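> below are the sequence and a predicted model; questions follow.
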Amino acid sequence: MNKIEFISSLLDYLTIVSQVIILFLLIILSTKKFDKAVSLIKKKSFKLSLVVALVATLGSLFYSEIVNYTPCLLCWYQRIFMYPQVILFSIALFLKDKGIAIYALSLSMLGGMLALFHYYIQLSNTKLTSCSTVGYSVSCSDNFIMQFGYITIPMMALSAFILISLLMIVSLKK
């Protein structure tokens, strides 16, 4: 296995790990039994979100700059919602400012909706509009990867956006 295959596989497995964490967060948020766990996660929510945003950003750059997958138009829009979060969380941690949670939540929810729409287009092979008509983008329905029967690049992004959203919801809990 070469370095590119290794990193690609690592990103696939990190997507699964993030989905397990999402399930865990949904369970602990749905009941009062886990208030201690919620409190612990709340303390670490910004650091965890920074890690998620950084891995998502580096992962997308890995696929476009190293593997040479040309990002489609929807990929670019998702990047607009993910990349700034690395800077937001870094500054928030440096300044100990928890006030950005609502901004990060907004960015993640909007990015997540785009990623979900993109994932739908890929799975259904729907050609709602051809991204290639803009002259610089591959089709948004193109699948560069499909691991474990469901993990595509938009699914990776969707998982990251949902995880950050849930972490920000935890951080906003009183």
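Happy to help now that I have it.
> when you work out contacts or count neighbours from here on, use the C-alpha atoms and nothing else.
OK.
> which helix or which strand is home to A115?
helix 101-124 (DSSP states H and E).
> swap in S60?
helix 35-61.
> outside of the helix or strand following that helix itself, which residues are in contact with it?
Moving toward the C-terminus from helix 35-61, the next helix or strand (DSSP H and E) is helix 73-95. With contact meaning C-alpha atoms under 8 Å, 6 or more residues apart in numbering, helix 73-95 is reached by 46-47, 49-50, 53-54, 56-57, 97-100, 104, 107-108, 110-112, 114-115, 118, 131, 137-138, 140, 154, 157, 161.
> included below, for side-by-side comparison, is a second structure:
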Amino acid sequence: MEYKESQSKTQGYLLYVAWVVSLVAMFGSLYFSEVKGYIPCELCWYQRILMYPLTLLLGIATFQNDTTVKKFVLPLALIGGSISFMHYLEQKIPGFGGIKPCVSGVPCNAEYINWFGFVTIPFLALMAFVIIAVCMFLIKPKKLIK
């Protein structure tokens, strides 16, 4: 019985961590665009489209302790992480080539921030998506907890 209870607490903590990470990512992106005035490129918009629903989904799941949300969150996190990784490669590798969505408007290889020589906005998004995905991989559905 105690093993089941500690497993349930761990699942709750993982949901909470994933939710907090999504909140920080959402408010961070809003800070960069609304306060700092950085105009998001097209790939940044795709990452936002995938991150913002995670905040709502994970928030509801955290308060209801619903681990079945994994099947909705994991695909969004993996797709968002893939887009972030592509975006980061375009910024950091010369000659990686312009990705098709980035032909008009703000160029996707523009670096608004470059902390420590490697931390850019797509890198921050990538880390958020990776942390959320890892939390979801570690969560076991309630029916599998013994």
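Yep, that arrived. Here the structure is a predicted model, which means the values were calculated and not measured.
> TM-score for the pair, please.
The TM-score (TM-score structural alignment, normalised by the length of structure 2) is 0.84; 135 aligned residues with a C-alpha RMSD of 2.0 Å.
> name the nearest residue to F85 of structure 2, ignoring sequence neighbours.
Leaving aside its chain neighbours, F85 of structure 2 sits nearest to L126 (6.2 Å; criterion: C-alpha to C-alpha, 6 or more residues apart in numbering).
> spit out the contact partners of the aligned partner of that neighbour in structure 1.
With TM-score structural alignment defining the correspondence, L126 of structure 2 maps onto L158 in structure 1. By C-alpha under 8 Å, 6+ apart, the contact list for L158 of structure 1 reads 111-113, 115-116.
> which ones are touching the aligned residue in structure 1 for F27 of structure 2?
Counting by TM-score structural alignment, F27 of structure 2 corresponds to L58 in structure 1. If you count contacts by C-alpha under 8 Å, 6+ apart, L58 of structure 1 has none.
> A157 of structure 1 versus L58 of structure 1, what's the distance?
12 Å (C-alpha to C-alpha, to the nearest Å).
> cool, and I41 of structure 1?
Applying C-alpha to C-alpha to I41 of structure 1 and A157 of structure 1 gives a distance of 22 Å.
> A53 of structure 1 now?
To A157 of structure 1, A53 of structure 1 is 10 Å away according to C-alpha to C-alpha.
> before we move on, which element is the residue sitting nearest the centre point of structure 2 in?
For structure 2, F129 is the residue whose C-alpha lies nearest the centre (C-alpha atoms, centre = their mean; 2.9 Å). Using DSSP H and E, F129 of structure 2 falls within helix 121-138.
> that helix vs structure 1 - mean distance after superposition?
Following the fit onto structure 1, the mean deviation recorded for helix 121-138 of structure 2 is 0.4 Å by mean C-alpha distance after the TM-score superposition for structure 1.
> all set, thanks.
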